[in-house]
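Asker: no FASTA, just this:
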């Protein structure tokens, strides 16, 4: 027979009390009960006390996430301000929209992670892994492609690396919170809860939808970077020169033999609203091939084609100074006949006022009058450009153009799709920000300084003159920039880009021959 010894009930109670006293005296750790269960039954799974926040490690993790969000918000603010006023340490030779877009993505990711912190799920984990993969590819492209690495600088590289760190951290966070949730359910309810309440299902759905959107955005970022890497392989004609204390590079190319004949001026082109390679340069090159002009030079204003973006604010006068520096570095001394179209007339006139003895002629092709700078500086226009810039890293228009319209590297760098790039949009935004202030003052000063005997030719669009009396009046006012007006031609039926019609080309060639060759 087996004797069974059973302790009296009062001894059991004494042991339990000793165990509870020991539990209270023990240093707190991960297993310390925040809700002592002294002979209390298991809690309901829906009880608010059943929460991963009961664990110190989970609460600490939430604090780390909040800290990361605060750091990212501070960085986001600095990048936002630098789009309008560049801090010396934050200026990049790219558009600046790249870093801002990635930081915005990080902030959104962390914010939603905090909102749904206590509701981990497998779809979130899968989407997190996908996002981390694409961000890693983005980082590799940014660092590996020299042109992108130089344009984005340390700011862009640091931002995309930070995005990768946050993506990996969020994966760890999701796994840790899921573990903590299981631990507390088993401790307080006796088992891991497999069902979800309606509120939890809605939270999982919302977070999964958000993560899918984030993943799609990261895919678009990656595709845009791939196109940029492809465009970086396009050979640059001419040379690029560091200007403005080596803050950025501008592209300059001179075509034709330099004979050293100071009696034959070199034509210096200034583009209008788009890159010069897609507007004036092909027409001028055709005239060069025909012998109408002996030598010409063209450049890309900062943000256009192969030139870097300049720090903000950036006025037309600053652009003229950058061109002057590039010409000096290229050992190009003129004399010059300045040929410009559209808003390029503003830039050429300021350049002419700063090189009075080197400029032998000003040739304006339906150029913008300074009275229209208020339209360029319109707040609504500036806001639209800013929105376009913010969306430009997605590259939807460039991706669709490459896939369905056969857009090439040339189209994106300086051709018909160049207006879609972040660099171009940033340049137009900079133009907008100072058109009514700095640039307006500079063009007024240029008008007062300009030598009265400088030869001047004005060719205007017949279509624009016919449609707008204001445009016609302002074109006439341009003919009074100097007292040596050679010709004012209004080309009937010609659009703003006068050289696109046969009659426009004939008139331009004739007047340019007269000014350059004296024919």
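Answerer: Received the coordinates, thanks. Not measured: the values here are computed from a predicted model. Numbering: from 1, shown residues only.

Asker: Only C-alpha atoms from now on, for both contacts and neighbour counts.
Answerer: Noted.

Asker: Mind checking which residue lies nearest the centre of the chain?
Answerer: residue 97 (2.2 Å; CA atoms, centre = their mean).

Asker: Strands along the stretch 101-250 of the chain, start to end?
Answerer: Counting by DSSP state E, counting those that start in this stretch, residue ranges of the strands within the stretch 101-250 of the chain are 239-243, 248-255.

Asker: Show me the one of the ones you listed that comes nearest residue 133.
Answerer: strand 248-255 (32.5 Å; CA to CA).

Asker: what angle do the closest one and strand 239-243 make?
Answerer: When axes from the mean of the first three to the mean of the last three CA atoms, to 10 degrees is applied, the directions of strand 248-255 and strand 239-243 differ by 140 degrees.

Asker: I'd like the distance from strand 248-255 to the chain centre, please.
Answerer: 22 Å (CA atoms, centre = their mean, to the nearest Å).

Asker: contacts for that strand?
Answerer: 93, 237-243, 295-302, 306-310, 322-323, 326-327 (CA atoms under 8 Å, 6 or more residues apart in numbering).

Asker: put this beside the first:
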């Protein structure tokens, strides 16, 4: 037994001696065995090397112990990445919620979709970095560097243009700054892991590994493909921001007025001057309310023609929150809130009325609430193919809401807007209030807000407005012949709207006119004629009231 143990000890000593032949692997002395191990010490016993066919004291390159995670710096960087991902995810959730219900301090005067897009991109970059943390590559660093440079350009654009800065606000600027920082940080961590990988390979295998396994190449390929997609996304966002910066230089008539505790501003403009008649009475000012599109596109042109023809002396128009030149409002936002915004903007401008409210489509809901709440100032109501409150389920449909939300989520990419500008010659006017205004993130958010509260807040407000509406107010209804023939329900509800007041002057159904009647000559002709009659009726009523007094 003594001989056997003695022989084994001799063999072990010989093995120890052999192990010292490898570079930087000295035989452990008694003093070394008593000290605390460090990250530079061998992880596995030398007997493990022999099992893997190595007799030089080094590990096989495929050994699981050969990992950059052995270095505390790499482990710390990975933990920091996890922390940054958690922070980004929390911010992502807050921005997601703010699209539907705006928490205090998170409301932006823009759509809210752009900062959400930047935060989604940040979360994707950090998640990709974690998934492929131990497989660094030059391709990944190059892609991340391109992304960080493009994001820096986006940040400069937002800060440099006052309108973009105004719309995005602190949440938007913080989101793009954080995204830029995280992209640059991921470049650094990828480089750190590359260094750590080489360090550990040199320490444990004798040399840095220059070859990759098939699994590693697949990881690099997948990560690079995702980053290329991210680059395309950032390029599209940058192009959209450039278009928005150009659109912000478009001149507007009138001014923006702060409303709702100075949280956001709405655009209001007035044309003409009300002239007194022989009795010293001035015509009421026509107050226009848009339908489903920005009012400047077509509806205001019809009013301008009526003003030029002398049918009316003066008219005012505004953009509801999110439309054309107005800021977006916090969510939720209803038709009644829009009516209050209009009243506040008129007061800030110094307008006192009296008014004849002229509205179309969804805007008729806003004008009805406004006329009911300000019945002493409203002397006439004209509604063009108006939306009935019993049909609000069409606006508030969950399917429609989801599609609007999905359109908003991809709106920062601006695929349609960029394509229109590059290949179809679309102008700033087209994008702000014209044919392509529906692609604008602010307008999409306004549509989503209309959808979210259509069958709750808005329906309740319209019901209350109908109860308190002044019944002797002259009323004119002009309906689309196409829409009434298409739907018996639409025709029935148009008939019901003629009973909003007890003083119906006329109800016209224009035979070949679509929902937007002002797009046809017959529609414009009937609308202008009835508006002139409504103005005369309002003046006549005012004269009677003066005589009675």
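Answerer: Yes, it's here. Note that the structure is a prediction, hence the values are computed from the model and not measured.

Asker: Next, the TM-score between them, please.
Answerer: Once superposed, chain against chain, the TM-score is 0.95 (TM-score structural alignment, normalised by the length of the first structure); 510 aligned residues with a CA RMSD of 1.9 Å.

Asker: just to revisit the earlier point, strands - which of the contacts of strand 248-255 of the first structure land there?
Answerer: Counted as lying in strands by DSSP state E, out of these, are 239, 240, 241, 242, 243, 296, 297, 298, 299.

Asker: from the residues you listed, which single one is nearest residue 388 of the first structure?
Answerer: Using CA to CA, these come closest to residue 388 of the first structure at residue 299, 25.1 Å.

Asker: Please tell me how far that closest one sits from residue 407 of the first structure.
Answerer: 23 Å (CA to CA, to the nearest Å).

Asker: okay, these two: which has more neighbours?
Answerer: In this view residue 299 of the first structure and residue 407 are compared by other CA atoms under 10 Å, and residue 299 has more residues nearby, 28 against 17.

Asker: residues touching that one, list them.
Answerer: 250, 251, 252, 253, 269, 270, 276, 323 are the contacts of residue 299 of the first structure under CA under 8 Å, 6+ apart.

Asker: Same check for those residues, but in the second structure.
Answerer: For those, the aligned pairs still in contact in the second structure (both residues aligned by TM-score structural alignment, their matches' CA atoms under 8 Å) are 250, 251, 252, 253, 269, 270, 276, 323.

Asker: which residue packs closest to the third one, ignoring adjacent ones?
Answerer: The one in question is residue 252 of the first structure. residue 299 (4.3 Å; CA to CA, 6 or more residues apart in numbering).

Asker: any idea how far the aligned residue in the second structure for that neighbour is from residue 103 of the second structure?
Answerer: Alignment note (TM-score structural alignment): residue 299 of the first structure maps to residue 318 of the second structure. According to CA to CA, residue 318 of the second structure stands 27 Å off from residue 103 of the second structure.

Asker: For residue 9 of the first structure, grab the count of nearby residues.
Answerer: 8.

Asker: Just give me the match in the second structure for the residue nearest to the centre of the first structure.
Answerer: Using TM-score structural alignment, residue 97 of the first structure pairs with residue 113 in the second structure.

Asker: doesn't residue 408 make contact with its match?
Answerer: Yes - at 6.3 Å, residue 113 of the second structure and residue 408 qualify as touching, with contact defined as CA atoms under 8 Å.

Asker: For these two, list the residues in contact with both.
Answerer: residue 441.

Asker: Quick check on the kept ones among the contacts of residue 299 of the first structure: which are buried?
Answerer: 250, 251, 252, 253, 269, 270, 276, 323 (16 or more other CA atoms under 10 Å).

Asker: Fine by me, thanks again.
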